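[1] Sequence and predicted structure are below.
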Amino acid sequence: MHMHIRAPGVPFLGALTLALASSLALPAGAQAAPADATESNAVFSRVVVNSGNSIVLGLTTKKTVTITWTVTDPEGVAASWAYLWHGPNIDDADGALPRGFPQGTCIVSSTDPTTSDCKVSFTIDAARDMDDSDLAGNWNVLTSAQDKTDDWTDVDAARVVRIARASRLTVNAAPEPVKKGRTITVTGKLTRANWDTNSYTAYRGRSVDLQFRKKGSNTYTTLETIVSGTGGALKTTTKAKQDGYYRFVFDGSGTTGSSKATGDFVDVR
């Protein structure tokens, strides 16, 4: 997904429409602003994406995302939109969501006719929308509005949401059963979604916690932290003290979501 989405002097909706016109269509009623459109005095606030949570996507994840915002304009709000974009800056953005640019649903305040609360929900389909692993990381929010005199405003909302590649962990603790005081070897693997190859591939050089939960307890305790090696491999040893479950836990990174392995039970005799 590579596109140039903003042209100098052209409001965002119009530039984005022109950039993607060959593959995407605006919904009925959403019109691109003309190049000579007058800037309105709209002000945007309370912009929230996905309830403030990261968006973690695997290879085929379909995730419904909601953006909410408030827009105030002295002339009243006729329509408003919100978009996510990714890239070093808006002039060189390489990704834009949602597809189709649906108009937000806006409700005028009962106490202030110049203010509207708006929201838009859309589905991110990893198999369709995420074709490049470099799209993982922080995405920015741009809001746009048209007032009742047909003036327009486009504002980079200074909000970000993290879209992350899903990760996976495996674990195996052996031998089992084991005599008390003997050494247990715990192995596993850390991988993450690779949107380029449509597969889960190794994630090396990342800190991963080895945790233990004794039989009959609901609480895991961290025993040590190790670093994933070649192929995402994990390996460490610990002493057998009591029956319980061993697992690996990864807290995530700027581009990758967190994950936990299902605990592997070891019977200590």
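    Good, I have the coordinates.
[2] When you work out contacts or count neighbours from here on, use the C-alpha atoms and nothing else.
    Will do.
[3] And the contacts of whichever strand or helix holds residue 173?
    Per DSSP states H and E, residue 173 falls inside strand 167-174. By C-alpha atoms under 8 Å, 6 or more residues apart in numbering, the residues outside strand 167-174 that reach it are 58, 184-193, 246-250, 252, 256-266.
[4] Buried subset of those residues, written for ChimeraX?
    Under the burial definition 16 or more other C-alpha atoms under 10 Å, those of these that qualify are selected in ChimeraX by:
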select :58,184,186,187,188,189,190,191,192,193,246,247,248,249,250,252,256,257,258,259,260,261,263,264,265,266
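[5] can you tell me which of the contacts of strand 167-174 are in strands?
    With strands taken from DSSP state E, the overlap with the contacts of strand 167-174 comprises 184-193, 246-250, 259-260, 264-266.
[6] and the gap between residue 204 and residue 225?
    14 Å (C-alpha to C-alpha, to the nearest Å).
[7] again, but for residue 189
    Distance from residue 189 to residue 225, by C-alpha to C-alpha: 14 Å.
[8] what are the ranges of the strands in the stretch 101-250 of the chain?
    Applying DSSP state E, counting those that start in this stretch to the stretch 101-250 of the chain gives strands spanning 105-108, 115-125, 137-147, 152-165, 167-174, 183-194, 199-202, 207-214, 221-227, 233-239, 244-250.
[9] who's in contact with the third one?
    This means strand 137-147. 12-13, 40, 42, 44, 71, 73, 75-87, 152-164, 254-256.
[10] which of these count as buried?
    The buried subset of the contacts of strand 137-147 - by 16+ other C-alpha under 10 Å - is 12-13, 40, 42, 44, 71, 73, 75-87, 152-157, 159-164, 255-256.
[11] quick one: the helix or strand containing residue 83 to strand 152-165, angle?
    Using DSSP H and E, residue 83 falls within strand 77-86. Here strand 77-86 runs at an angle of 40 degrees relative to strand 152-165 (axes from the mean of the first three to the mean of the last three C-alpha atoms, to 10 degrees).
[12] Verify the contact between residue 60 and residue 124 for me.
    No: applying C-alpha atoms under 8 Å, one finds residue 60 not in contact with residue 124, separated by 10.0 Å.
[13] Looking at those two, which is more packed in?
    residue 124 (20 against 15; other C-alpha atoms under 10 Å).
[14] mind listing what the more buried one touches?
    61, 62, 63, 64, 65, 97, 98.
[15] Now, of those residues, which are buried?
    By 16+ other C-alpha under 10 Å, these give 97, 98 as buried.
[16] Take the contacts of residue 124 and keep only those in strands.
    Using DSSP E, those in strands are 62, 63, 64, 65, 97.
[17] burial measure for residue 205, as a count.
    Neighbours of residue 205 (other C-alpha under 10 Å): 15.
[18] Next up, a structure to set beside the first:
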Amino acid sequence: MNIRATVAAASGALALASFAVPSAQADDAASYRAGVAEIREAAHGASSHRTAFSASAAAEDMPYVLNATFSNVKVGAAIKVGTAKHVVVPVSYTLTHGAEVDITAADFLTGPYIYKGSYDAPVNELLGDDPATCTVKSSTTATCKGSIDIYPADGELLNSDAGAWKAGALAIAFNGQDPLSPDFDITQVGYVDQGGLASTRVQRNSRLTVNATPEPVRKGKTLTATGKLTRANWETNTYKGYTKQAVKLQFRKAGTSTYTTVKTVYSDSSGNVKATTTAKYDGYWRLRFEGTSTTPAISATGDYVDVR
């Protein structure tokens, strides 16, 4: 379901087979993702948009519309993604379904996803390596917990993907249908997905350094703090300078616990930051970036300077 993920290695039949058997999913996340894509494509047609599919799907060799909806979706407000580390994002939601839907069946699967752009024509989509696990609350409701798994080193994200995303959820009921069987009847498979259930931000992780000099420094003399503001470049898997961004020079006097802002400067064309001030007291100097919609806030670790 990740548009840019490499899931082609799993054939349609193999993907559906792995998708239909929960025990196999932990061994082959690619098959799970490909399986979602297979059912989704069958439900919505070959085009990438996801307008609601017809209730008369049986006449069109499509899965039927499963009687289920999703609500109370909870996902982190911001997801920080670097250049290599696998990021796991917990998601919880409520599943409401018709009494005829057996969510305890081994071949009933549900899971969350997030998408960039519009629901009908998303620019990118990400989901988890495994389906969610659900706890039955009544004959028609359950609470479910799943995750979104992000692998930035695998080319799942472009830099332009940073910013606002939406969350959704899906469910598939195979109803005993075996995708590998020559008698497999997709019209007996139920499917539903729902978008716009929550909002989040996928952000290019940031880094910030600082070095205050000279150390020690005479009281009343000039102190210079230098550092560099960088953020993840998902297309090169490296950290690059974040240019022309406001960065605060902050000071915490020795023996206290609070930083105060001394002045604000801007990073240069390479992300370098330089700020000067007058040394008065022993204490810690740091640089602070307040963040943007695409990049999280970050503070450099304070650098202690002895004033004599």
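    Perfect, thanks for sending it. None of the values given here were measured: they were computed from a predicted structure.
[19] Do you know the score for how well these two fit?
    With the length set by TM-score structural alignment, normalised by the length of the first structure, the two chains reach a TM-score of 0.81; 249 aligned residues with a C-alpha RMSD of 2.7 Å.
[20] Let me have the ones in strands among the contacts of residue 124 of the first structure in JSON lines, extended by distance to residue 136 of the first structure.
    Formatted as JSON lines, those follow (distance: C-alpha to C-alpha, whole Å):
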{"residue": "62", "distance to residue 136 of the first structure": "16"}
{"residue": "63", "distance to residue 136 of the first structure": "15"}
{"residue": "64", "distance to residue 136 of the first structure": "17"}
{"residue": "65", "distance to residue 136 of the first structure": "16"}
{"residue": "97", "distance to residue 136 of the first structure": "13"}
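[21] Which of the residues you listed sits closest to residue 52 of the first structure?
    Nearest to residue 52 of the first structure among those is residue 65, at 10.6 Å by C-alpha to C-alpha.
[22] Now which residue in the second structure aligns to that closest one?
    Taking TM-score structural alignment, residue 65 of the first structure has residue 89 as its aligned residue in the second structure.
[23] Residue in the first structure paired with residue 288 of the second structure?
    By TM-score structural alignment, residue 288 of the second structure lines up with residue 249.
[24] Test my guess that that match contacts residue 259.
    Yes: the criterion here is C-alpha under 8 Å, and residue 249 of the first structure meets it with residue 259 at 6.1 Å.
[25] can you tell me which residues contact the aligned residue in the first structure for residue 223 of the second structure?
    Taking TM-score structural alignment, the alignment pairs residue 223 of the second structure with residue 184 from the first structure. Contacts for residue 184 of the first structure (C-alpha under 8 Å, 6+ apart) come out as 173, 174, 175, 178, 237, 238, 239, 240.
[26] rerun at 10 Å
    172-178, 236-241, 266 (C-alpha atoms under 10 Å, 6 or more residues apart in numbering).
[27] For those, which pairs are in contact in the second structure too?
    Compared against the second structure with both residues aligned by TM-score structural alignment, their matches' C-alpha atoms under 10 Å, these retain 173-178, 236-241, 266.
[28] Filter those down to the buried ones and hand me the PyMOL line.
    In PyMOL, this line selects whichever of these come out buried by 16+ other C-alpha under 10 Å:
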select buried, resi 173+174+175+178+240+241+266
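[29] Tabulate the kept ones among the contacts of residue 184 of the first structure in TSV, adding columns for distance to residue 212 of the first structure.
    As requested, those are exported to TSV (distance: C-alpha to C-alpha, whole Å):
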residue	distance to residue 212 of the first structure
173	11
174	14
175	16
176	15
177	16
178	16
236	13
237	12
238	10
239	11
240	11
241	11
266	10
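[30] Which pair of the kept ones among the contacts of residue 184 of the first structure spans the longest distance?
    177 and 236 (17.8 Å).
[31] The second structure: which residue goes with residue 144 of the first structure?
    So residue 144 of the first structure corresponds to residue 170, using TM-score structural alignment.
[32] Identify the residues contacting the closest residue to that match other than its chain neighbours.
    Among residues not flanking residue 170 of the second structure along the chain, residue 193 sits closest, at 4.0 Å (C-alpha to C-alpha, 6 or more residues apart in numbering). Contacts for residue 193 of the second structure (C-alpha under 10 Å, 6+ apart) come out as 40, 43, 50, 52, 65-66, 68-70, 110-113, 168-172.
[33] for the second structure, longest helix please?
    As assigned by DSSP state H, the longest helix anywhere in the second structure is helix 29-44.
[34] Touching, residue 175 of the first structure and residue 237? I think so.
    No: look at residue 175 of the first structure against residue 237 with C-alpha atoms under 10 Å: they stay out of range, at 11.2 Å.
[35] And residue 210 of the second structure, what's its match in the first structure?
    In the first structure, the residue paired with residue 210 of the second structure according to TM-score structural alignment is residue 171.
[36] Just give me the match in the second structure for residue 127 of the first structure.
    Residue 127 of the first structure maps onto residue 153 in the second structure, by TM-score structural alignment.
[37] so how far is residue 31 of the second structure from its match?
    19 Å.
[38] Can you pick out the residue with more neighbours from those two?
    residue 31 (29 against 17).
[39] which residues does the more buried one contact?
    Taking C-alpha under 10 Å, 6+ apart, we find residue 31 of the second structure in contact with 7-20, 24-25, 37, 129-130.
[40] Spatially nearest residue to it (excluding sequence neighbours)?
    Counting by C-alpha to C-alpha, 6+ apart, the residue nearest residue 31 of the second structure is residue 15, at 4.4 Å.
[41] Surely the one you found forms part of a helix?
    Yes: Residue 15 of the second structure: assigned to a helix according to DSSP: H, G, I helix; E, B strand; the rest coil.
[42] Counting neighbours, what do you get for it?
    By other C-alpha under 10 Å, the residues close to residue 15 of the second structure number 27.
[43] Same check on the one 5 residues further on?
    For residue 20 of the second structure, the tally of surrounding residues (other C-alpha under 10 Å) stands at 26.
[44] Counterpart of it over in the first structure?
    Using TM-score structural alignment, residue 20 of the second structure lines up with residue 29 in the first structure.
[45] again with residue 307 of the second structure
    Alignment note (TM-score structural alignment): residue 307 of the second structure maps to residue 268 of the first structure.
[46] show me the residues around its match that make contact.
    Residue 268 of the first structure neighbours (C-alpha under 10 Å, 6+ apart): 175-182, 240-244.
[47] Same check on residue 196 of the second structure?
    73, 114, 115, 118, 119, 165, 166, 167, 168, 169.
[48] Right, I'll call it a day here.
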